[in-house]
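Visitor: got a sequence here, can you build the structure:
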Amino acid sequence: MEQATYWRLCGLSAALFLPYGLHLPYFPVWLAARGLTDFQIAATLATPLILRVLLMPVIAYVADRRGIAVTLAWCASTMAACYVCLGFLPGIPLVFAVSVVAITAQGSMPALSDALALAEIRRFQKIGLRGIQYGRIRVGASLSVLVMMLLSGPIVAVFPGRKIIFALALLGIVPVIASVRIARRMRKVRFHHGARSGLTEDPRALPLAILVIAAASLVQASHAEIYAFGTLQWAAAGFGHQTISLAWAIGVMSESVLLIFCGRYIRGVPQALAFLLLGGVGASLRWIAMSLAPDAKIVLGLQVLHALSFAATYLGSVSVLGWLAGPNHRARMQGWLSAASALSMALATIACGRLTHMFGAGAYLAMAGLAAVGTGLACAAIFMQGFRKLEMNSV
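Guide: I've put the predicted structure just below:
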C-alpha cells in the first residue's frame, strides 16, 4: 500500500510538471514572437502571480473542504484548455488575458500536489510507516522538467516561434490525464470534521510558519530575473538553442540530485530550517555572480547552484509547513506559501522588466539583495525555533 501510494504520487508529480520544462524557458520566447515588448512580457508573467495571491487561498480552502485531488484535476484541465486556445487567439489583449488564466491555473497545481503528498506522508507516519520521503516524490517533477528541458531545443526546432504554443498544448494533456486518475483514487484526502486545530497544529507555531513563508518567498522571488529574461539574455549573448537548453537542464539536474540524496536528512523542523538557510545563501552567491554577465561556460557552472537557491529553499520551506500544518489546513498552509511566493515573484518580475531595460545583467544584483533578506529571515526562524524548543522543554 505504502509503495503503491509513493509511485502514484511520484507519477502525478512528474506529469504535472512536464509542461514546465518547455514553458519556463520558451513561453517568454513565444510571447516575444507574438509581438509583446519586454515590459508586456514581464506584465504577462507577473499578473498571474498577483492573481494567484487572491485566488490561491480560495482554491486551497475549496481543496481542503471538497478534495485536494479533485481541485487539482480542475486546475490541470483549465491550464490545458487555455494552451489550446492560445494557439488560435488574435491580438495581444486576448493573448494576455488567456495567458494569465493558464499561468494562474498552472501555478496553483504545485501547492495542491504538495498538500496531497504531505497529507499521505503524515497519514502513513501516524501508523508507524516512514517509507515515503517528500523529497523523493518531488524528484519525479524535477526529472520530468529535466527531460523536457533537454528536449526543448529539438522541440523548438520543430515548433519554432509562434508554433511553440502547440507543443505546450500537447504537453498539457498529460497533467489532465494524471490528475483525473489520481482524483478518482484519492477523494478521501479532504476535510476531517472531528479535528479542531487551526492553521498550525500547535497555535504557538504560527509565528514560525509566517516567518518561514516570508523567508522562502523572498528567496524564490530572487529567481524572477532568470525566469523572465534568462533565455532572452542568453540568446542575445550568442548562446545557441542547445546551450540554453543545457543551462536550464543543468539547473534541474542539480535540483534532482539534492532531492534524491538530501531529502532523507529532513526528519523534523530544525533540519528543514537548515535547508531553507542554505538555499538563501546559495541564491545570494548565484545572483552576484550572474550580475557579472558571465560567458556560456561560467553560466553552465553557475546553474549548479540551482540546487541550493531553489531546491534547498523549496524542500526546507514545504517540509517545515508540512510538519506544522493542522490536519484540516494541509492545502491552505501550502496555499499561503504559494500565494506569498506569487506576490513576491510578481513584484520582482515587474521590477525586472524595468531593471533589465536599464541595467541589463546588473538586475541580478537586486535579486541578490532579495535573497539576502530572505536569508536573514531564515536565520530569525532558526532562532525562533530554538526558543520555541526551549519553551516546550521547560513546560
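Visitor: going by C-alpha atoms from here, please, whenever you check contacts or count neighbours.
Guide: Will do.
Visitor: in which helix or strand would I find residue 254?
Guide: Residue 254 is part of helix 241-262 when elements are defined by DSSP states H and E.
Visitor: residues contacting that helix, please?
Guide: For helix 241-262, contacts defined as CA atoms under 8 Å, 6 or more residues apart in numbering pick out 25, 135-136, 138-139, 142-143, 145-147, 149-153, 231, 234-235, 296, 299-300, 303-308, 310-312, 315.
Visitor: can you name the next helix or strand after that helix?
Guide: Once helix 241-262 ends, the next helix or strand along the chain (criterion: DSSP H and E) is helix 269-290.
Visitor: any idea how far residue 17 is from residue 171?
Guide: 10 Å (CA to CA, to the nearest Å).
Visitor: these two: which has the busier surroundings?
Guide: Relative neighbour count places residue 17 above the other of residue 17 and residue 171, with 27 against 23, counting by other CA atoms under 10 Å.
Visitor: my guess is the more buried one contacts residue 143, does it?
Guide: No - with contact defined as CA atoms under 8 Å, residue 17 and residue 143 do not form a contacting pair (9.1 Å).
Visitor: thinking again about what came up before, what angle separates the helix holding residue 254 from helix 269-290?
Guide: On the basis of axes from the mean of the first three to the mean of the last three CA atoms, to 10 degrees, helix 241-262 is oriented at 160 degrees to helix 269-290.
Visitor: list the buried ones in helix 241-262?
Guide: For helix 241-262, a neighbour-count test (16 or more other CA atoms under 10 Å) marks 241, 243-260 as buried.
Visitor: next, the structure of the following sequence, for comparison with the previous one:
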Amino acid sequence: MPAPHPEPSRLRLSLLYAVVFVEIGIAMPFMPVWLAALKLDASVIGLLLALPIATRIVATAPLMSLIDRGVGARTLLASGSLALAATYALMPVGAGVGWPVLAGLVLLNAVAGAPLVPSIDYLTLAAVRARPQLDYARVRMAGSVGFLLANLAGGALLTAMGEARAVPLLLTGLALIASGVAFASRSVEAPRPARTGEGRPRLPARLLLCIAAAAAIQASHAAIYAFGSIHWTAHGISPAAVGALWSVGVAAEIVLFSRVGRLPARWRTPFRFLALGGGAAVLRALGMYLLGDDLPALVALQALHGLTFGATQLGAMAAVSGLAPDGARGRAQGTLSAANAAAAACATLASGFAYRAGGPLAFLLMAPLAAAGLVLAAAAWRSAGRTPAPAAARTPDTDRQP
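Guide: Prediction:
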C-alpha cells in the first residue's frame, strides 16, 4: 500500500494551530475587558489575570511529561480543549456566585490550557522529523494568522454582542471547535516514545542553555506587552494607530515564518536563530527607550517582532527537536513553556516597578535581559563545539536546499 501523502498532516497541524490561536487571540485582549464588565475590584482582576501565569509555570512541564509516559499529545490537546470549554461556560455562573468561585474556575481553566500549544508544537516537530518536506515555520504561521484575525474580529464581535455575553460564549465555542479538530486529527498523532529501560533520560546541558536563552529573549517582550499601548497613547498616538502597530508586529512574524525556508541551510540552526532573536531584542529595547514616542520609528521597531519573537521561537523549537533525547521530548517541550512563563512573569513584575519609577526606563530594562539570552545562546553554541548542528536540531526544511 502506498504511503499516505504528507499534505493532510500539514493542513491538519495548521488547522490545530489556527483554532487554538484564535481562542488565545480572543482571550488575551478581551478576558480583562470581560472581568472589568463584571464590576470587580481592580485588585481582584489583577489576581485573576495573574493566576493563569502562575499556573502555567507549575503545571505545564508535569502535564507535558505525561507524553513521555505514553499519553498521546493529541489526547492532551483534545481533552484540555474540552476542559477549557467547560470552564469558560461555567465562568458566568461562577462570577454570579462570587469571585472566589470564579478564581477556582480560572485556575482549572489555566491547567486545561497549559499543554495546548506545547502539544501542537510536539506533534508538529514529530511530523517534521518523520517527513522532512514539512516546514515547521509555515505550519506554525497558521497560528499567527489566526491570532491576528481574532484580534481584528474580536472587537467587532464584542461590540455587536455585548462584552458581558460575548467573551465567555465565544471562548466556549472556540474551545469546543479546537477539541473537535483535535479528536478528528488522527493523522497527526506522533509515535509513542520507546521504552528504554534506562530510567528517565536527562535533558542535556546544551538544550537547557538554549531553553534559558529563549526564555530570557522572550521575556524581554514583557515591558512592551504590558506598557507599550499605555506609553503610546500617553504620548498622543491614537488607539487606531496603536492597533495598527500591534498588527505590524504580528505581520512581521508571519512574513518571517513564510520566508525563512529560503535561508541557507547552515543558518537554520537553533544557535543562530536565538542569536538573531536576541540581537534584535536588544535593538528593540534600546529603540523603545529612545524613540518610543515617535510613530515612524515605532513602525520599524514593531517590525523587529518578526525576529525578537519569530526567530527566537524557531531557535527554541529547533533545539527541542534536535537536542532532546527520546523519552524526554514531552518534558523538554513542557520545560521550555514553563521557563518562558516564569521568565515572563518575573520580567512583567520588574517592568511594572520600572515603569512606575521612570516610564520608558522599563523598556531599557529589557535590553540586558535580551543580552543575557544572547550570552546563553553563545554558551550553548560553544558547548556544541564548532561543528555544524545535527540536522534534526535545525528548523524544518533544513534537509532541502532552497
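Visitor: now, of the contacts of helix 241-262 of structure 1, which are buried?
Guide: The neighbour-count test (16+ other CA under 10 Å) applied to the contacts of helix 241-262 of structure 1 identifies 25, 135-136, 138-139, 142-143, 145-147, 149-153, 231, 234, 296, 299-300, 303-308, 310-312, 315 as buried.
Visitor: the residues you listed in helices, which ones?
Guide: Among these, the members falling in helices (DSSP state H) are 25, 135-136, 138-139, 142-143, 145-147, 149-153, 231, 234, 296, 299-300, 306, 315.
Visitor: pick out the residue nearest the middle of structure 1.
Guide: For structure 1, the residue lying nearest the average C-alpha position, counting by CA atoms, centre = their mean, turns out to be residue 110 (6.3 Å).
Visitor: please, which helix or strand holds that residue?
Guide: Of the helices and strands defined by DSSP H and E, residue 110 of structure 1 is found in helix 92-125.
Visitor: show me what that helix is packed against.
Guide: Here helix 92-125 of structure 1 is seen to pack against helix 2-17, helix 38-66, helix 68-86, helix 134-158, helix 313-324, helix 330-359 when contacts are counted using 3 or more CA pairs under 8 Å, 6 or more residues apart in numbering; DSSP states H and E.
Visitor: again, only this time at 6 Å
Guide: Judged by 3 or more CA pairs under 6 Å, 6 or more residues apart in numbering; DSSP states H and E, the packing partners of helix 92-125 of structure 1 are helix 38-66, helix 68-86, helix 330-359.
Visitor: I'd like the next helix or strand past the last one.
Guide: Just to be clear, that refers to helix 330-359 of structure 1. Proceeding N to C from helix 330-359 of structure 1, the next assigned helix or strand is helix 363-394, under DSSP H and E.
Visitor: rewinding a little: mind putting the helices and strands packed on helix 92-125 of structure 1 into JSON lines with distance to residue 220 of structure 1 and mean neighbour count?
Guide: Supplementary listing: those in JSON lines, determined by distance: least, CA to CA, whole Å; neighbours: other CA atoms under 10 Å:
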{"stretch": "helix 38-66", "distance to residue 220 of structure 1": "13", "mean neighbour count": "22"}
{"stretch": "helix 68-86", "distance to residue 220 of structure 1": "22", "mean neighbour count": "22"}
{"stretch": "helix 330-359", "distance to residue 220 of structure 1": "7", "mean neighbour count": "23"}
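Visitor: now these in a markdown table, with distance to residue 120 of structure 1?
Guide: Supplementary listing: those in a markdown table, determined by distance: least, CA to CA, whole Å:
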| stretch | distance to residue 120 of structure 1 |
| --- | --- |
| helix 38-66 | 14 |
| helix 68-86 | 11 |
| helix 330-359 | 10 |
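Visitor: of those helices, which is nearest residue 289 of structure 1?
Guide: Minimum separation from residue 289 of structure 1 across those (CA to CA) falls at helix 330-359, 15.1 Å.
Visitor: in the helix holding residue 110 of structure 1, what's buried?
Guide: Residues of helix 92-125 of structure 1 classed as buried: 95-96, 98-122, 124 (neighbour count, 16+ other CA under 10 Å).
Visitor: residue contacts, residue 374 of structure 2?
Guide: By CA atoms under 6 Å, 6 or more residues apart in numbering, the contact list for residue 374 of structure 2 reads 275, 278.
Visitor: using the three-state scheme, assign residue 198 of structure 2.
Guide: In terms of secondary structure, residue 198 of structure 2 is coil; the call rests on DSSP: H, G, I helix; E, B strand; the rest coil.
Visitor: got it, and the one 10 residues further on?
Guide: Three states are possible here, and by three-state DSSP the one that applies to residue 208 of structure 2 is helix.
Visitor: which one in structure 1 is aligned with it?
Guide: Taking TM-score structural alignment as the alignment basis, one finds that residue 208 of structure 2 is matched in structure 1 by residue 210.
Visitor: quick one: its match from residue 314 of structure 1, how far?
Guide: 15 Å.
Visitor: list the contacts for the closest residue in space to residue 217 of structure 2 that isn't next to it in sequence?
Guide: When the adjacent residues along the chain are set aside, residue 217 of structure 2 lies closest to residue 370, with 4.7 Å between them (CA to CA, 6 or more residues apart in numbering). Contacts were defined as CA under 6 Å, 6+ apart; by that measure residue 370 of structure 2 touches 217, 220, 278, 281-282.
Visitor: do you know how far residue 370 of structure 2 is from residue 282 of structure 2?
Guide: According to CA to CA, residue 370 of structure 2 and residue 282 of structure 2 sit 6 Å apart.
Visitor: and what of residue 30 of structure 2?
Guide: With the distance defined as CA to CA, residue 30 of structure 2 ends up 30 Å from residue 282 of structure 2.
Visitor: neighbour count for these two, which is higher?
Guide: Using other CA under 10 Å as the criterion, residue 30 of structure 2 and residue 282 rank with residue 282 on top: 24 against 20.
Visitor: that one -> structure 1?
Guide: With TM-score structural alignment as the criterion, residue 282 of structure 2 lines up with residue 284 in structure 1.
Visitor: same question for residue 115 of structure 2.
Guide: Counting by TM-score structural alignment, residue 115 of structure 2 lines up with residue 108 in structure 1.
Visitor: which one is the alignment partner in structure 2 of residue 61 of structure 1 nearest to, not counting chain neighbours?
Guide: Counting by TM-score structural alignment, residue 61 of structure 1 lines up with residue 65 in structure 2. Leaving aside its sequence neighbours, residue 65 of structure 2 sits nearest to residue 331 (CA to CA, 6+ apart; 4.3 Å).
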